[in-house]
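Chemist: predicted model and sequence follow; I will ask about them next.
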Amino acid sequence: MSRALLECWQVHEFAPGLYPERRDPKDDRLDRFLGRLLGRWAQAGSPLRLHRLRRFAARVQALEEAFLAADDERLRSRALAVRAALAVQGPAEALVAECFALVREVCSRQLGPRHYPVQLMGGYAMLRGALAEMQTGEGKTLTAVLPAVTVALAGAPVHVITVNPYLAARDAQYLAPVYEFFGLRVGLIVPDQEPAQRVAAYAADVTYCVNKDLVFDYLRDRVARKRVRGGQRALLDGWLAGRRSPAQGSAGVLLRGLYFAIVDEADSVLIDEARTPLIISSDVDDPNGRALYEQALALAASLNSKGHYLLRAQERSIELTDAGRAAVGDFACGLPGLWRIPRAREELVEQGLSALYLFQLDRHYIIADDKVQIVDEYTGRVMADRSWERGLHQMIEVKEALATSKRRDTISRITYQRFFRRYLCLAGMSGTATEVAPEMRSVYAMNVLRIPPNRPLARRDLGQRVFLDGDRRWAAVVQRATEMRRAGRAVLIGTRSVAASELASVHLRAAGLAHAVLNARQDQREAQIIADAGQPGRITVATNMAGRGTDILLSPEVRQAGGLHVILSEYHDSARVDRQLFGRAGRQGDPGSYEAIVALDDELFLAHAAALLGWLRGRVSEAGLLPAPLARVLRQSAQAAAERQNSRVRRQTVEMDKRVERSLAFAGRGE
């Protein structure tokens, strides 16, 4: 058993502080390099690891007959004995196997489904601190209950972390009868809860929560207790407050420690969302702010991109050149306030340039209820109550002719990388994680294990078509959707942005095809849209929110006609995200098919393969199609470049977070 898991039971291993958690690692480039090598080695050694998991699953299955014959009272009695043994002995394999067998039997009686052997394998992989990659529809929700019950029975609090409140509430409610059978309490963290409700939810044995809510609560604890990163100061604060043990907790604290976490859709949470730190800020009145932002935007619009600033669209950054700084200085001559401070006015104009050229309506944000609402680029969902910092949000509000909100000053901040590495044991599950296995290992010390499907995959790959331009692409998408609809199948069309989903809708309407659109504007109707997406002739257009975490259930007629057909209309920066969309089809051995219909002028190619495009345009056929071998090379090279860039941004985010944290700590406002 892994040392990380054992630490959940060894209280003396906890780092000193507000409550039990692991020390913040001090890794450097060599550590990250070695971590990536270990990640690749773990992938290469996965057949041996899978053999161990299969052996464990067989051990669990061998107990099935005995538990089938036992009544509920006998099962409860056995569960109490296992609970006592786990608390004393820790996660010995024989005890864990018995616990898994009990959970399996209880799930069958309380919920109906019985865990498949591959689910037992996935649960054991997570118990050992790994990320289990399981195909869409393989039952990750039911798999997670295996390690969650085991760790909770041993006395360690468990956090099951997912990507949105709907999934957290759904899973907590669905699995509640199982936890209750074992005498375990289930907590649920959702937005807008009162502090007392949150404290009660975190005090439960197993707490279901959303990643952002959890991290913000962690930061609130740090702000409330004025904890600094130095361990001695934290211990002194605790002693002065009359707290002798880090496990006792104290008034004003929400969480009670970072023991064991299971992260659902782990690649989305730990990789895709790790580019942006989470920040707690305070509102600051700024009566003269609008005039200042209007001046900055006007000046930014007048600057020349060839001489006044450097635009790095891939890194989403803009930097003034010497000529640009001189132009800003000339403009500021005689102006009051921030215009008199060189660095302040330059940052102000750089934020104005960012608002104009880096953040786009219906891609990075939408306007709803006369407010700028940030859209999560990786899930397509609105990020409620979130705002950009350092005046950028207000700049965009001025750009869109909206009322300006109050400016926010940073009080505390942390990145996902730094937060999740503080868990004593971190595990995860996802349908797509193999591509980021080296980064998972180097950053989170978590190996990725690909769990085989319960049934062989039956979905068909219809290949990719790369057209010369967007018009030809949309014509091909409409034609394919029409064919599939006539055949009685269901169709899912995936897009990268809100704007692209609405453009697809325009083309479908022009062709007289009824359809549903799922993007940040309809996120409240997500469950209903996904519930209907498997009906005959149904066409659904979606950003990559596409019901992630839920299955598109096929009607018998659609299954007989060939299942769901998925059309990817634009490649994403990562092939992993494309695979997420393709995974909507062919769940649990269902029939299905998928294909990519894209264009040379798509964002991925323009941003990461611009040098190739001119040469490739001359090799397009008369039908406007790029030959398949060239299309494959184009996609692979563009996505590889995008992945390298995104990985650099994530590393830079961590380094920036550490620098800002040091400055906040110096000012007495650190986490």
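Modeler: Sure thing, it's come through. Numbering: from 1, shown residues only.

Chemist: only C-alpha atoms for contact and neighbour calcs from this point on.
Modeler: Fine.

Chemist: name the residues of stretch 183-194 that are buried.
Modeler: Under the neighbour-count criterion of 16 or more other C-alpha atoms under 10 Å, stretch 183-194 has Leu184, Arg185, Val186, Gly187, Leu188, Ile189, Val190 buried.

Chemist: wait, is the fourth one part of a strand?
Modeler: In this case it means Gly187. Yes. Counting by DSSP: H, G, I helix; E, B strand; the rest coil, Gly187 falls inside a strand.

Chemist: pretty sure it sits against Ala201.
Modeler: Yes. Counting by C-alpha atoms under 8 Å, Gly187 touches Ala201, with 4.0 Å between them.

Chemist: which pair in the buried residues of stretch 183-194 spans the largest distance?
Modeler: Greatest spatial distance among these (C-alpha to C-alpha): Leu184 and Val190, at 19.8 Å.

Chemist: how about Gly670, what does it touch?
Modeler: 222-223, 226-229, 411-413, 661-664 (C-alpha atoms under 8 Å, 6 or more residues apart in numbering).

Chemist: that one: what's its closest spatial neighbour, skipping adjacent residues?
Modeler: The shortest distance from Gly670 to any non-neighbouring residue, by C-alpha to C-alpha, 6 or more residues apart in numbering, is to Leu664 (4.7 Å).

Chemist: whichever strand or helix holds the one you found - contacts with which helices or strands?
Modeler: Assigned by DSSP states H and E, Leu664 belongs to helix 628-666. If contacts are counted by 3 or more C-alpha pairs under 8 Å, 6 or more residues apart in numbering; DSSP states H and E, helix 628-666 sits against strand 407-414, strand 458-467, helix 603-608.

Chemist: and the angle for that helix with strand 407-414?
Modeler: 100 degrees (axes from the mean of the first three to the mean of the last three C-alpha atoms, to 10 degrees).

Chemist: the inter-axis angle of helix 628-666 versus strand 458-467?
Modeler: 90 degrees.

Chemist: tell me the buried residues in helix 628-666?
Modeler: 631, 634-635, 638-643, 646-647, 649-650, 653-654, 657-658, 660-662, 664-665.

Chemist: okay, now the one to match up with it:
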Amino acid sequence: MHEILLPSPGLTLGHYPERPVSERSVLERLAHGAVGWVRQRRYGRISGLDRFVAEVNRHEADVAPLASPALEEKLRGVRFDLVRHGLRDDVVARAFALIREVSRRTLGLRHFDVQVMGGWLMLNGLIAEMETGEGKTLTATLPACTAALAGVPVHIVTVNDYLVKRDANWAEPLCRALGLTVGAITQELDGPARQQAYACDITYCTSNQLVFDYLKDRLTLGRSYSRLQLQMERLGRERERDKALLLRGLCYAIVDEADSVFIDEARTPLIISQEKSALDEQRLYQEALELAGGLQEGQDFMLMERARTVELTPYGKTRVAERAASLGGIWRGKRRQRELVVQALSALHLFVRDRHYIIADGKVQIVDEFTGRVMADRSWERGLHQLIEAKEGCALTSRKETLAKISYQQFFRRYLRLAGMTGTAKEVAGELWAVYGLNVVRVPTHRPIRRVAHPVRVFPTAPEKWQAIVERIAEIHARGRPVLVGTRSVAASEHLSGLLIARKLPHQVLNARQDAHEADLIAAAGERGSIVVATNMAGRGTDIKLAAGVVELGGLHVIATEIHESGRIDRQLFGRGARQGDPGSYEMLLALDDELVRVYGRALLRKLVARSLRANDARPARWLMRSAQDAAEKSHSRIRRGMLKMDEQRRNLLAFSGTSE
């Protein structure tokens, strides 16, 4: 890289720098696609980085023998050159060598050559696809610390608060030795503490906390915000808005589990809202639920489970109008009555307790379907959340009105420099380039992978599947190997737990309802004979260390009890075992009435496949599973494209009216 202009706040880029986003024309999209193809050809061959790695190794040999004072002098020189010359490869090689040596002295960890390659890729605005267990957290310190030494504010974005705290605490000794500060943004931080964390050289945060804080800044800046105006205020005495800002702009972000953040979570916009006063909403929502409860599926309404939507039939619309006529008030308007009933039908039929949400402390709390974690600060829109509260008999929260709204696609495209790392990006490489301008480059493993895949087993019904899972757990447990069992929901994890209790098999459960001792549970998951039943909480970012003697037994065995809507999530679960050259194995035990197959697989095909299973031929069943998963991924891709298009249209309308988000 040969850049002198650094992506940092200042006179050139302004006090709150970010990239302007504009909609591309058809020709621009074609040109963008061609550029992506050329870049992929250029960066797709990692062998071209051997020269850079050799340069880092040469500089490391020079600094390794130095005493601390001499090393600090070298560090001051590198810092000066980074600010003066920018992120040039020759200066970056010296920085990487110093960070590597300081890491060895403070953390006891030296970056492998493949991690140096991954660090260079991320510093150059690419996605490094690194196999699970290859040390992405350590790899990220190379580009993050190098950019921070150059004066660039760095955001390291990860998928949950647990990883934010863990990674920030872990990296702090290294950063402190380099003269850098580290902040961690978690849900409980108040405004001043958040400002202090964002003022650090490197800030660890989750994607949703980061986006919400950005939206708060947009509200603080106001609709008439301009970079020049903010710069003038900063130079003058009127600095109230400047002092209220949380972030220092969108300079450089390294996104961990990039495919999860950029792809899986991109179907839901992030919204800042405020409470909206309403009269007697309890009665209104109860009426909506009672009215919806009297309607019949197929006759009055159709459920579209793939899109998670409900549509009233013409007959259903007539029935709703007839039944609403006697209610009066807001029910007189046809549009409003239909909207209320459709939302009530969604609450009754599409949102399931202990799968999509849990009840905790008398409140409805959304469970993230990709991470398995509670999203305590999130709620559904347009009265759906209140309808679910009424369905469950919980106290109603006030409805919200939207103050600011943005999608992940629009937000992350505003970074001056964006990079990422993940173990599962190849399937969505095209979308990552088309939306974010990010190429994916595969990084080789440090050691050969010793992960053994067992054949997929498919059963006609869920009870047969669960019984086979219990037998398989007992078999592996008897050998002394630790077992990790992945489930898709809180309900499924607790159902399996009940079966294991009946079988007198000692185990631990990790889900959105039982997460208080997550760190301790994960620490013990690699012990001899351990059994852990977990939702997706034990997926991305979970590093299970094997206890003494477990390697000789074959390492961790992972069992998947359902396929996910993306094969990437399945691969993340399997990646909890056989990490960094350790042995391990995985298998999938599935049923034809699993949710994904029921929603995305045709009923007639399921019947035909069930016959083949009875004839001891599992091949059609495996094909059906892959077909259902492929259909789910295509459906979600269409939803993301549609949301991005709507986002761009909305922005164009706001621009036409002279306003912004």
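Modeler: Okay, I see it. Worth saying up front: this structure is predicted, and the values here are computed from it rather than measured.

Chemist: any idea what the TM-score is?
Modeler: Put the two chains on top of each other and the TM-score (TM-score structural alignment, normalised by the length of the second structure) is 0.94; 660 aligned residues with a C-alpha RMSD of 2.6 Å.

Chemist: Ala101 of the first structure touches Gln61, doesn't it?
Modeler: Yes. With contact defined as C-alpha under 8 Å, Ala101 of the first structure counts as touching Gln61 (7.0 Å).

Chemist: looking at those two, which one has more neighbours?
Modeler: Ranked by neighbour count (other C-alpha atoms under 10 Å), Ala101 of the first structure and Gln61 place Ala101 first, with 24 against 19.

Chemist: residues contacting that one?
Modeler: Val60, Gln61, Leu63, Glu64, Phe67.

Chemist: what does the third one correspond to in the second structure?
Modeler: Just to be clear, that refers to Leu63 of the first structure. Structural alignment (TM-score structural alignment) places Leu63 of the first structure against His59 in the second structure.

Chemist: and for its match, the neighbour number?
Modeler: 16.

Chemist: for it, which residues are in contact?
Modeler: By C-alpha under 8 Å, 6+ apart, His59 of the second structure lies in contact with Ala93, Arg94, Ala97.

Chemist: which residues touch Met625 of the second structure?
Modeler: Listed by C-alpha under 8 Å, 6+ apart, the contact partners of Met625 of the second structure are Ile563, Val597, Gly601.

Chemist: what is the nearest of those to Lys74 of the second structure?
Modeler: Set against Lys74 of the second structure, the nearest of the contacts of Met625 of the second structure by C-alpha to C-alpha is Ile563 (51.5 Å).

Chemist: trace the closest one over to the first structure, please.
Modeler: Under the alignment (TM-score structural alignment), Ile563 of the second structure maps onto Tyr571.

Chemist: can you give me the neighbour number for that match?
Modeler: Tyr571 of the first structure: 23 neighbours (other C-alpha under 10 Å).

Chemist: isn't it up against Ala599?
Modeler: No. Applying C-alpha under 8 Å, one finds Tyr571 of the first structure not in contact with Ala599, separated by 9.3 Å.

Chemist: any residues in contact with both of the two?
Modeler: Common neighbours of Tyr571 of the first structure and Ala599 (C-alpha under 8 Å, 6+ apart) do not exist.

Chemist: so what's in contact with Gly187 and Ala201 of the first structure at the same time?
Modeler: Common neighbours of Gly187 of the first structure and Ala201 (C-alpha under 8 Å, 6+ apart) are Thr207.

Chemist: now Trp331 of the second structure: how far from Ala324 of the second structure?
Modeler: 6 Å (C-alpha to C-alpha, to the nearest Å).

Chemist: what do these two both touch?
Modeler: In contact with both Trp331 of the second structure and Ala324: Gln337, using C-alpha under 8 Å, 6+ apart.

Chemist: Leu6 of the second structure touches Gly86, doesn't it?
Modeler: Yes. With contact defined as C-alpha under 8 Å, Leu6 of the second structure reaches Gly86; the gap is 6.1 Å.

Chemist: what touches both of the two?
Modeler: Joint contacts of Leu6 of the second structure and Gly86 (C-alpha under 8 Å, 6+ apart) are Ala150.

Chemist: aligned to Ala511 of the first structure, what sits in the second structure?
Modeler: In the second structure, Ala511 of the first structure lands on Arg503 (TM-score structural alignment).

Chemist: check contacts around that match.
Modeler: By C-alpha under 8 Å, 6+ apart, Arg503 of the second structure has no neighbours at all.

Chemist: any idea how far it is from Ser497 of the second structure?
Modeler: In terms of C-alpha to C-alpha, Arg503 of the second structure sits 10 Å off from Ser497 of the second structure.

Chemist: stretch 294-307 of the second structure aligns to what range in the first structure?
Modeler: Stretch 294-307 of the second structure covers residues 302-315 of the first structure once aligned (TM-score structural alignment).

Chemist: and for stretch 412-432 of the second structure?
Modeler: Counting by TM-score structural alignment, stretch 412-432 of the second structure lines up with residues 420-440 of the first structure.

Chemist: mind listing what's buried along that stretch?
Modeler: In stretch 420-440 of the first structure, counting by 16+ other C-alpha under 10 Å, buried: 420-434, 436-440.

Chemist: same question for stretch 596-615 of the second structure.
Modeler: Buried residues in stretch 596-615 of the second structure (16+ other C-alpha under 10 Å): Leu596, Val597, Val599, Tyr600, Gly601, Arg606, Val609, Ala610, Ser612, Leu613.

Chemist: quick one: distance of the match of stretch 412-432 of the second structure to the chain centre.
Modeler: The chain centroid and the centroid of stretch 420-440 of the first structure are separated by 11 Å, computed with C-alpha atoms, centre = their mean, to the nearest Å.

Chemist: which helix or strand contains Arg220 of the first structure?
Modeler: Using DSSP H and E, Arg220 of the first structure falls within helix 211-225.
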